[in-house]
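Here is a sequence together with a model predicted from it:
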Amino acid sequence: MTAPHPAVPSATPGLGHPLDNPVRSSLTGPHAHFAERRGRVLRYRPDITPWAALPDAPGAEDWADAAALAGPGGGVTLTAFREPPPAGWEIVFHADGVQMVDDGMDAGPDAEAVLLGPRDVPDMLELVARTRPGPFLPGTVELGTYLGVRRSGVLVAMAGERLHPPGWTEISGVCTDESVRGQGLATRLIRAVAHGIRERGETPFLHAASSNTGAVRLYESLGFRLRRRTAFLSALVPAQPRRPVDARTPAREAGRLEQLGQ
């Protein structure tokens, strides 16, 4: 049994809770060195993860900045966001989800778990391709600690860290090869990753699709509790995104911008 987990971080007065917009909290906090910014819009480097963050109440200029970051036809992926994108954006993925936080999990190290790093990325990508746990790219391993289990040299299970709002770390990339399912490897790796998070004085949390009831039940059995219901959205930038017209722009200039399709 591990030591009790640290007190759950609360909201900062006047700033809201860091998990309400976890991507933004991460990119303005511990993961600021991974951030690309345009105006009030932030995103991770595209080789790391597709997550981006808009302000809580984005305007037309914010959507234009998101489009500029992604480029024509590029994707913008958001969490904790329920509003539809502007006209012309193509929604390619939208799903309801849950955000869960550690509420007394029995975390601890695992003797079979090995630390995964950049040299393991090809094997990690192969495992992800077989199991499809969610977005995992060549640079995702840079976000935090990843642990795995190998059998006869083959990577068959892993779990690691992704978003990092102040005081919190998200457990993500949990996947197990079909050949070893039912052996409890996912449970063991989640507990091991959570142990490392707690050792830093932080609190584990995670996201799951509401439809993935099996995963949600597993997380509940491990000691996670529902914090809030959320949503995931991925949309493609229009091929020729329009530049928003400022209300102060003279009518003649506004007409010119419309003609140019900016």
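Thanks, I have it. Numbering: from 1, shown residues only.

C-alpha from now on. contacts and neighbour counts both.
Noted.

And the one helix or strand Ala208 maps to, what does it pack against?
Using DSSP states H and E, Ala208 falls within strand 203-209. Applying 3 or more CA pairs under 8 Å, 6 or more residues apart in numbering; DSSP states H and E, one finds that strand 203-209 makes contact with strand 90-102, strand 168-176, helix 185-199.

Could you export the ones you listed as CSV, including distance to Pro238 and mean neighbour count?
Below are the helices and strands packed on strand 203-209 laid out as CSV (distance: least, CA to CA, whole Å; neighbours: other CA atoms under 10 Å):
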stretch, distance to Pro238, mean neighbour count
strand 90-102, 7, 18
strand 168-176, 30, 25
helix 185-199, 39, 23
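
Out of these, which gets nearest to Ala251?
The closest of the helices and strands packed on strand 203-209 to Ala251 is strand 90-102. By CA to CA, the value is 29.6 Å.

quick one, the closest one and strand 203-209 angle?
140 degrees (axes from the mean of the first three to the mean of the last three CA atoms, to 10 degrees).

which residues are contacting strand 90-102?
Outside strand 90-102, the residues within contact range by CA atoms under 8 Å, 6 or more residues apart in numbering are 85, 203-211, 223-238.

ditto for stretch 179-186
So stretch 179-186 is contacted by 149, 156-159, 174-176 (CA under 8 Å, 6+ apart).

List only those of the contacts of strand 90-102 flagged as buried.
Among the contacts of strand 90-102, those classed as buried by 16 or more other CA atoms under 10 Å are 85, 203-210, 224-226, 230-238.

Compare the helices and strands packed on strand 203-209 and give me the one nearest Pro135.
Comparing the helices and strands packed on strand 203-209 by CA to CA, strand 168-176 comes nearest, at 7.9 Å.

Next up, a structure to set beside the first:
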Amino acid sequence: MNRSPQPGLDHPIWTALTTRQAHLGQGNSLARRYHADVAPFAALSAETPAAYEALHQLLQPHETVALLLPAPVSPIDALQLTHLGDLHQMVATRYEAGHVDGSLDDRDVIALSHVDANDMLELVQKAKPGPFGTRTHEMGKYIGIREQGRLIAMAGERMCLDGYVEISAVCVDDEWRGRGLAGRLVSLLRSQIEQRGQTPFLHVISGNQSAIGLYERLGFEIRRTFLLARIGHADPASAAASNG
């Protein structure tokens, strides 16, 4: 499903890195990437050899970044690209029960900041919601729940572009799953984003049916699907063999 026209959402990484989050990345008019400790994402202005060459220049020899691609691409000189799977982009389109009547549950929910960074990293290492670095919390607002001082659940904002904010890092400690904490945090973030006049969106791997089901119940719908790819410098030996 593709709910165009929403050009920013069709290129969320590029749009974020050339507008509201330009200060969190580096690059030029052809290719840009987030700083490595912020997020492992990069984007191209267009699928051209020159843009891929510009991306090549932004990567260290043993470093990889992730791209969102509209379709498979052919082999690229000096770069190794691996397709990791399909990634659904979901956008908030309707209100879930409780959203309109103001009964959102914010009990024990706290704002997280740089002082919570170590605890946030510890939780994502356990729950594995997706990539999260030492400076990811700088991308937007993060909220969480603590139990006896320990961070047991959190969610936050990642990519930010005009009119849209991505919800990400939704995770709950294994011992506290099944209690509706993830849904509470997503609903609260959604409400706060919409109060600012913006629309929440998120990305989820196509095979994660439990997460997709949760987001659908919370009023999100699949807008389109990208190919998630990992890209880095080609191994010199492999490149020589393929060119031989």
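Perfect, thanks for sending it. Just so we're clear, the structure is a prediction, and the values are computed from it rather than from any experiment.

one step back: mean per-residue distance, the strand holding Ala208 of the first structure versus the second structure.
Compared with the second structure after the fit, strand 203-209 of the first structure shows a mean deviation of 0.4 Å (mean CA distance after the TM-score superposition for the first structure).

mean shift between the helix or strand that comes right after that strand and the second structure?
As assigned by DSSP H and E, the chain's next helix or strand after strand 203-209 of the first structure is helix 213-222. Aligned to the second structure and superposed, helix 213-222 of the first structure gives a mean residue distance of 0.6 Å (mean CA distance after the TM-score superposition for the first structure).

Need the contact partners of stretch 53-67 of the second structure.
By CA under 8 Å, 6+ apart, stretch 53-67 of the second structure touches 27-28, 30-33, 40-44, 78-79, 228-233.

So which of the residues you listed belong to strands?
27, 31-33, 42-44, 79, 228-233 (DSSP state E).

Out of those, the closest to His99 of the second structure would be?
Nearest to His99 of the second structure, judged by CA to CA, of these is Leu228 at 31.9 Å.

Next, the contact list for that closest one, please.
The neighbours of Leu228 of the second structure, taking CA under 8 Å, 6+ apart as the test, are 66-69, 83-87.

please redo it, this time with the cut-off set to 10 Å
66-72, 82-88, 205 (CA atoms under 10 Å, 6 or more residues apart in numbering).

before we move on, back to that, report the two of the ones in strands among the contacts of stretch 53-67 of the second structure separated the most.
Gly27 and Leu228 (20.5 Å).

I'd say Leu19 of the first structure and Pro204 touch.
No. Between Leu19 of the first structure and Pro204 there is no contact under CA atoms under 10 Å: 11.3 Å.

shared neighbours, the two?
Counting by CA under 10 Å, 6+ apart, the residues touching both Leu19 of the first structure and Pro204 are 101, 164, 167-168, 170.

The second structure: matching residues for the strand holding Ala208 of the first structure?
Counting by TM-score structural alignment, strand 203-209 of the first structure pairs with residues 199-205 of the second structure.

do stretch 222-236 of the first structure as well
Against the second structure, stretch 222-236 of the first structure falls on residues 218-232 (TM-score structural alignment).

What residue in the second structure is paired with Gly139 of the first structure?
By TM-score structural alignment, Gly139 of the first structure lines up with Arg135.

Likewise for Arg151 of the first structure?
Using TM-score structural alignment, Arg151 of the first structure pairs with Glu147 in the second structure.

again, but for Gly173 of the first structure
Matched across to the second structure, Gly173 of the first structure falls on Ala169, judged by TM-score structural alignment.

Val124 of the second structure versus that match, what's the distance?
For Ala169 of the second structure, the distance to Val124 of the second structure equals 8 Å [CA to CA, to the nearest Å].

tell me, what's touching those two both at once?
Common neighbours of Ala169 of the second structure and Val124 (CA under 10 Å, 6+ apart) are 130-132, 153-154.

re earlier: out of the shared contacts of Leu19 and Pro204 of the first structure, which one sits closest to Ser25 of the first structure?
Taking these together and measuring to Ser25 of the first structure by CA to CA, the closest member is His164, at 7.6 Å.

That closest one against Phe34, yeah?
No. His164 of the first structure is beyond contact range of Phe34, at 11.3 Å (criterion: CA under 10 Å).

who's more crowded, those two?
Neighbours were counted for His164 of the first structure and for Phe34 using other CA atoms under 10 Å; His164 has more, 28 against 19.
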